[in-house]
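no sequence for this one, just the structure:
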């Protein structure tokens, strides 16, 4: 059985998965997807980063430094220090991967979801002896509506606001959510959206990979020509809304799209690229795992829920547990 513990990332034998920072003194690293909290790469020549081609291309949209990378497609086995790894799509964003170790001794989900979207199929549930599962929304309060129903509400809201000649401003993370919003704008609102520069480049990577989003244009002093604008959510604030209303000559109607709530009073839709509480439990149950390590978010609380609801050994994977975490 491969050894696993937390050491500046998830350490499987001598391979670090999603390093916390660039200081880990190892030579092999696996990056599960391109979000910045998972994709900390280094230009150090002695370090090699293994990832899907799509993840590499998305990282390159915001990180121009050179780093040693080995591109690994889905479902192609590869070995590092006698440990076998295999990638499976996680349904999170383009190129995002689950990892199967030694044919199922260990499965690491990283970020995933078990619902189809307009862009991707849901993640496959992999069989595992030991499961390392993300627990971002590992609290019972986080149960999301059916995605189809969220899409219907977005369509109804958007069309009504557009009918009133308002400028729609949609807030979504630059990699992942913004591409889904680009697709939704084309598919359900019949509008070509303007997109922020930090979204424009990832959109092009999605398109080149074969994931079709529909039409989109770069925001560049052309606000009056379009009815929908997609920007990163951290830019949405009252000052920006006022500036956009002055520039466009129209009222602005804005919304944020995220599993988290509480975005400064802005309207929000619970459109998440993560599994909710029920999906997390479903994965644990159907994976057949005998031991479970929870990671990120509500790790303690979710481990407790697994033990109580499913009767499965579970504990959080955390920085204080530096011994072999398979010693349940």
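Cool, got the structure. Just so it is clear, the model here is predicted, and its values are computed rather than measured.

switch to C-alpha atoms for all contacts and neighbour counts from now on
Will do.

would you agree residue 56 falls within a strand?
No. Per DSSP: H, G, I helix; E, B strand; the rest coil, residue 56 lies outside any strand segment and is helix.

what is the burial count for it?
Other residues lying near residue 56 total 21 when counted by other CA atoms under 10 Å.

same check on residue 292?
Residues near residue 292, counting by other CA under 10 Å, number 27.

and for the one 4 residues further on?
Taking other CA under 10 Å as the neighbour definition, residue 296 ends up with a count of 17.

what sits against it?
By CA atoms under 8 Å, 6 or more residues apart in numbering, the residues touching residue 296 are 134, 135, 136.

tell me the spacing between it and residue 316.
To residue 316, residue 296 is 9 Å away according to CA to CA, to the nearest Å.

before we move on, back to that, out of the contacts of residue 296, which are inside helices?
Using DSSP state H, no member of the contacts of residue 296 falls in helices.

in addition, the following structure is provided for comparison:
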């Protein structure tokens, strides 16, 4: 949610498509974890008429719940109801009047297996291929740490990780999330790679069949690549193996959340917003897609005035 006319912006979590909205603001509204992850030294506001709720998406991810003119407003940000290895599940708000909800997987076909089922599938695959080189591709902040946590807990493996992923893991550690891994480029990492089969977690853009061929040639072991993403339910990827694991709520999770919040008015944003709004209307809710102005969508402005500080947050669609 970006600052528009005010001097502060709400940042739901540390992914760049959300955190970038805070660059122009003088002050930010976010969790301590998010502020550290994005490297911000800006003043963090504590609002008298608003509070932050766990969102379950990644370390420090939050929802915004605020009392505004006309009732209670909740913005979910990216959220997930199921608990993960590195996060709790999202906190379900008690009834609200206005709900701004993300719709990344807001279409009926976007239904995921239970998280524990996917962990079991990944564990079986890793153990079956433990003598080979295994590379998991993951976004460097959030998903990579969840994958490292999975490998630690379910496979007893401390993977080799890129320098950026390791830097983020250090921040996770400062907030009590301990992750065992080996930083790429170190003597320990080189020994692991030369000693036989090893497992790595690397940026998603690097995990592909081309990398696997290079690793096989260098280390003399067959190399396998895998991704863990919610988009596994419908898309194909260059990685050899895809597991349907997401840090977002699936369609059923979104519907469960809306039923629990029971809002009077719903705005849908961040992907599949038109489909989600239509599905919610079919279930008896007053819902509308929140899309860019040039696409003919609606725009909502939330005004809050804590201790004389005017804050206007305009919610728009960002990159997914």
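Perfect, I can see it now. Just so it is clear, the model here is predicted, and its values are computed rather than measured.

returning to that earlier point: among the contacts of residue 296 of structure 1, who's most crowded?
residue 135 (28 neighbours).

which one in structure 2 is aligned with that residue?
Taking TM-score structural alignment, residue 135 of structure 1 has residue 103 as its aligned residue in structure 2.

any idea where the strands of the stretch 201-320 of structure 2 begin and end?
Along the stretch 201-320 of structure 2, the stretches classed as strands by DSSP state E, counting those that start in this stretch are 223-228, 241-243, 265-269, 287-289, 300-304, 311-315.

check the stretch 51-200 of structure 1 too.
Going by DSSP E, counting those that start in this stretch, the stretch 51-200 of structure 1 shows strands at 69-71, 78-80, 83-89, 97-101, 106-108, 130-134, 167-171, 194-195.

out of the ones you listed, flag the one nearest residue 47 of structure 1.
Closest approach to residue 47 of structure 1 among the strands of the stretch 51-200 of structure 1 is made by strand 69-71 (8.8 Å; CA to CA).

distance of the residue nearest the centre of structure 1 relative to residue 143 of structure 1?
In structure 1, the C-alpha closest to the average C-alpha coordinate belongs to residue 92, at a distance of 4.5 Å (CA atoms, centre = their mean). Shown here: residue 92 of structure 1 relative to residue 143 of structure 1, a distance of 17 Å by CA to CA.

if I pick the aligned residue in structure 2 for residue 119 of structure 1, what's in contact with it?
The alignment partner of residue 119 of structure 1 in structure 2, by TM-score structural alignment, is residue 86. Residues in contact with residue 86 of structure 2 (CA under 8 Å, 6+ apart) are 58, 59, 145, 146, 149, 177.

just those now: which is nearest residue 32 of structure 2?
Nearest to residue 32 of structure 2 among the contacts of residue 86 of structure 2: residue 59, at 10.0 Å, using CA to CA.

my read: that closest one touches residue 173, true?
No. Using CA atoms under 8 Å, residue 59 of structure 2 makes no contact with residue 173, being 10.6 Å away.

please enumerate the helices of the stretch 151-300 of structure 1.
Counting by DSSP state H, counting those that start in this stretch, the segments of the stretch 151-300 of structure 1 that form helices are 177-188, 197-209, 238-248, 277-287, 299-310.

buried deepest among these, which one?
Most buried of the helices of the stretch 151-300 of structure 1 by mean neighbour count (mean count of other CA atoms under 10 Å) is helix 177-188; its value is a mean of 22.

mind checking how far that helix is from the chain centre?
Taking the mean of its C-alpha atoms, helix 177-188 of structure 1 sits 16 Å from the chain's own mean (CA atoms, centre = their mean, to the nearest Å).

would you mind giving the residues in structure 2 matched to it?
The aligned range for helix 177-188 of structure 1 is 143-154, by TM-score structural alignment.

and the matching stretch, how far from structure 1 on average?
Aligned to structure 1 and superposed, stretch 143-154 of structure 2 gives a mean residue distance of 1.0 Å (mean CA distance after the TM-score superposition for structure 1).

how close does the nearest residue to the residue nearest to the centre of structure 1 once chain neighbours are set aside get to residue 192 of structure 1?
Excluding the flanking residues, the one nearest residue 92 of structure 1 by CA to CA, 6 or more residues apart in numbering is residue 112, at 4.7 Å. Relative to residue 192 of structure 1, residue 112 of structure 1 is positioned 28 Å away (CA to CA).

neighbour count winner among these two?
Taking other CA under 10 Å, residue 112 of structure 1 and residue 192 do not tie; residue 112 has more neighbours (26 against 20).

hmm, the more buried one is touching residue 279, no?
No. Using CA under 8 Å, residue 112 of structure 1 makes no contact with residue 279, being 9.6 Å away.

what residue in structure 1 is paired with residue 215 of structure 2?
Taking TM-score structural alignment for the superposition, residue 215 of structure 2 sits opposite residue 244 in structure 1.

grab the nearest non-local neighbour of the aligned partner of residue 292 of structure 2 in structure 1.
In structure 1, the residue paired with residue 292 of structure 2 is residue 319, using TM-score structural alignment. Nearest residue to residue 319 of structure 1 in three dimensions, chain neighbours excluded: residue 6, at 5.6 Å (CA to CA, 6+ apart).
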